[in-house]
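> Here is my input; please provide its structure:
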Amino acid sequence: MFKRLRRLRLSSNIRELIKETRLDIRDFIYPLFAISGNGIKNEIPSMPGVYQMSPDVIVEECEQLKTLGIYHILLFGIPSHKDSCGSEALSDTGIVPKTIRAIKAKHPDITITADLCFCEYTDHGHCGIIDTKLKTVDNDATLEILAQQAVVLCSSGANIIAPSTMMDGMVWMIRNQLDKAGFSHIPIMSYSTKFSSAYYGPFREVAQSSPSFGDRKSYQEDPANRKEAILESLNDEAEGADILMVKPALAYLDIVRDIRERTLLPLAVYNVSGEYAMLKAAQTAGIIDYESVMIETMLSFKRAGADIIISYHAKEVAKYLLDRK
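I've put the predicted structure just below:
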């Protein structure tokens, strides 16, 4: 009882001194969604504060991000043309390469991580080339075009490549092709343990990437499988990944801790659209102290072992931290 009383009597200054887990805005990456056109800023109904933006608006957004201390973004593209093989993803005039060049022209100090996938670019909404007999993604055929897309993105100025398809061997293939193309200095942040999750629903609205048939369970991770989830990340590390990732974050903090204890690589979590939308809905309904719950959630990611947090809350976190300086 005496020890408990002493602990409760600690001043706020002393509590701050012995705090074990801290948030730093430099650990955050903010996702952005590029769409063709000019002057476009379309808010996503299920994700208040998140927008589809044309390249010129994204350039303006980057200026605001820097005032908040955010210098890292994760860039997605919503193409004007989709087909069965996602051909626009391989074009150096596509929406993401165009946006990367526009950002770098005005903000060379912004670190751009380019998402590497095909679900936004295919008319069927799956993450690669379809095996018509098996009615699922052809793993090896997809690896070939993933590597091509990675070279296109690096040639446009991307600083980090983030493959998210969950194809077997994707990190090895991308690393091999990037090295051959003169991009051995570009790190790979692999979506190494990406679950087939219902938490992605709002993202598919903003990225216009819902599958037209079936689902992605044949190549994304089963939420029930802990050991397999760990193995997926360790396999990507062995293939040459520079940063590992767990996605989603909130329902998988046990997996974050499991992987953290088995690797010395930097570990990212993706605080996904469904997690963001739930907090926003609760805020609108007035049933939670939104800011406190948001910060508590971010702390849980760091406490579980994440070094990097990809989050739609990043700007709000930055404002919270700035207000307390």
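> contacts, neighbours, all on C-alpha from now
OK.
> how far is stretch 217-224 from where the chain is centred?
The chain centre lies 18 Å from the centre of stretch 217-224; the measure is Cα atoms, centre = their mean, to the nearest Å.
> how long is it end to end?
The first and last residues of stretch 217-224 sit 12 Å apart, counting by Cα to Cα, to the nearest Å.
> try stretch 206-225
Stretch 206-225 has an end-to-end distance of 28 Å (Cα to Cα).
> Touching that stretch from outside, list them.
Contacts to stretch 206-225, defined as Cα atoms under 8 Å, 6 or more residues apart in numbering, come from residues 33, 44, 51-52, 76-78, 119-121, 123-126, 136-137, 165-167, 193-197, 204, 228-229.
> Turn the buried ones among those into a named ChimeraX selection, would you?
In ChimeraX, a selection of the buried entries from these looks like this (16 or more other Cα atoms under 10 Å):
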select :33,44,51,52,76,77,78,119,120,121,123,124,125,126,136,137,165,166,167,193,194,195,196,197,229
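> Residue 94: neighbouring residues, count only.
Residue 94 has 20 neighbours, counted by other Cα atoms under 10 Å.
> Nearest residue to it in space, please, no chain neighbours.
residue 88 (5.8 Å; Cα to Cα, 6 or more residues apart in numbering).
> how close does that neighbour sit to residue 78?
Per Cα to Cα, residue 88 is found 10 Å from residue 78.
> Tell me, how many residues neighbour the residue nearest to residue 94?
If you count neighbours by other Cα under 10 Å, residue 88 ends up with 21.
> can you check residue 23 too?
17.
> what's the helix or strand for the closest residue to it other than its chain neighbours?
Distances taken as Cα to Cα, 6+ apart place residue 299 nearest to residue 23, at 6.8 Å, with adjacent residues excluded. For residue 299, the element it lies in under DSSP states H and E is helix 290-304.
> One more sequence to fold, the one below, so I can look at both together:
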Amino acid sequence: MAQFPTTRLRRMRQHDWTRRLMRETTLTPSDLIWTLVVSDRANPREPVASMPGVDRLSPAAAADAARQARALGIPAIALFPHIDPALKNAAGSEAGNPDGLVAQAIKAMKDAAPEVGIICDVALDPFTDHGHDGLMEDGVILNDATVERLCDQALMQARAGCDVIAPSDMMDGRVGEIRAALDSEGFEHVLILSYAAKYASAFYGPYRDAIGSSAALKGDKKTYQMDPANTDEALREVELDIAEGADMVMVKPGLPYLDIVARVKTAFALPTYVFQVSGEYAMIEAAAANGWIDGERAMLESLMAFRRAGADGVLTYFAPRAAKILNG
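Next comes the predicted model:
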């Protein structure tokens, strides 16, 4: 009777070069989108206490970040604004200001490094005095009235030079309306990256500190962001956004939703991105600061996990740090 050789999977793990030859998933700076908070305060940099290593940047400092992204090979930066509380109101009217912080930052960054893509968040929460992503009446978020305001916000961003409009509000029908508004003004070339499956998550806390909405937020966002218990609903949300004209889709948060990333990519084969959110970043940083984990290894492992799940790219606060390591 023939004696079959013993299968030893460890043979291919014994050297660095053999491990590299059989590696199924890659991670490069081209897979990273740098999430960056800009501020209208005078200081060029202002640390975010709950996110060690992350600063709010002035438009001039953001321009320097764009140059850094270009040098590191990071293809795009996603912008999020922190504005003076005195400019906030119930209507979030500052969101559409053509001379406001977001427009200033876009112009400064595109002037500094036009090769770097600029992605702009479309939602009202950084601009409202109640901290919600939409207009509110008697405690209820108004869907259609909010969508109208979001179209104005998206048009302002496109006029300022934004490359990618990224609606994160989770209002029904907003992708189609924004696409129509952009096209009607000759912005057919502007892309839409939809926050298609965005969950009502506990992992957003440090971000709300970073943009200054945490203290203002009244109630929660469960009537428009998704229930963390649901997966099939995520596919319905993604399918609708694709039908309305989304060029790319996103899952948010990241590590707790790797199953959603995999399902979305498998089901639609559309460019699919994932957001490693502020709470994920803060947990890794806090554990590393306490000596409980190797922070650098955990950072890279988490980013690789997104790629392994099927993500084409990752929005992350770690982008410049990771890119420096990946570049050797």
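> Give the buried residues for stretch 73-85 of structure 2.
Here stretch 73-85 of structure 2 shows 73, 74, 75, 76, 77, 78, 79, 80, 81, 82, 83 as buried, counting by 16+ other Cα under 10 Å.
> thinking again about what came up before, show me what the residue nearest to residue 94 of structure 1 aligns to in structure 2.
Structural alignment (TM-score structural alignment) places residue 88 of structure 1 against residue 94 in structure 2.
> measure that match to residue 240 of structure 2 for me?
Residue 94 of structure 2 sits 29 Å away from residue 240 of structure 2, taking Cα to Cα as the criterion.
> quick one on the thing from earlier: for the residue nearest to residue 23 of structure 1, list the residues it contacts.
Contacts of residue 299 of structure 1 (Cα under 8 Å, 6+ apart): 21, 22, 23.
> thinking again about what came up before, where in structure 2 does the helix holding residue 299 of structure 1 fall?
Matched against structure 2 by TM-score structural alignment, helix 290-304 of structure 1 falls on residues 295-309.
> Tell me roughly how far the matching stretch lies from structure 1 on average.
Using mean Cα distance after the TM-score superposition for structure 1, stretch 295-309 of structure 2 ends up 0.9 Å from its aligned counterpart in structure 1, as a mean over the superposed pairs.
> from the buried residues of stretch 73-85 of structure 2, which single one is nearest residue 291 of structure 2?
Comparing these against residue 291 of structure 2 with Cα to Cα places residue 74 closest, at 29.0 Å.
> what about the following helix or strand past the helix holding residue 299 of structure 1, distance to the chain center?
Beyond helix 290-304 of structure 1 on the C-terminal side, the first helix or strand identified by DSSP H and E is strand 308-311. Counting by Cα atoms, centre = their mean, strand 308-311 of structure 1 is centred 7 Å from the centre of its parent chain.
> Then stretch 265-283 of structure 2?
When distances are taken as Cα atoms, centre = their mean, stretch 265-283 of structure 2 is centred 8 Å away from the chain's centroid.
> Would you mark the buried spots in that stretch?
For stretch 265-283 of structure 2, burial by neighbour count (16+ other Cα under 10 Å) applies to 265, 270-282.
> Out of the residues you listed, name the two that are farthest from one another.
270 and 282 (29.6 Å).
> How about the secondary structure of residue 275 of structure 2?
strand (DSSP: H, G, I helix; E, B strand; the rest coil).
> How about it: what's its closest non-neighbour residue?
Using Cα to Cα, 6+ apart, the nearest residue to residue 275 of structure 2 is residue 315, at 4.7 Å.
> same thing with residue 18 of structure 2?
Nearest non-adjacent residue to residue 18 of structure 2, counting by Cα to Cα, 6+ apart: residue 12, 5.4 Å away.
> can you give me the strands in structure 1?
Under the criterion DSSP state E, structure 1 carries strands at the ranges 28-35, 41-44, 47-53, 72-78, 111-116, 130-131, 136-137, 160-163, 193-194, 244-247, 267-271, 308-311.
> In TSV, list these along with distance to residue 210 of structure 1.
What follows is these, written out as TSV (distance: least, Cα to Cα, whole Å):
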stretch	distance to residue 210 of structure 1
strand 28-35	16
strand 41-44	15
strand 47-53	16
strand 72-78	12
strand 111-116	17
strand 130-131	15
strand 136-137	14
strand 160-163	18
strand 193-194	16
strand 244-247	17
strand 267-271	19
strand 308-311	21
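> In structure 1, what residue corresponds to residue 254 of structure 2?
By TM-score structural alignment, residue 254 of structure 2 lines up with residue 249.
> Is the residue nearest to residue 275 of structure 2 in contact with residue 276, as I believe?
Yes. Counting by Cα atoms under 8 Å, residue 315 of structure 2 does reach residue 276; the two are 5.9 Å apart.
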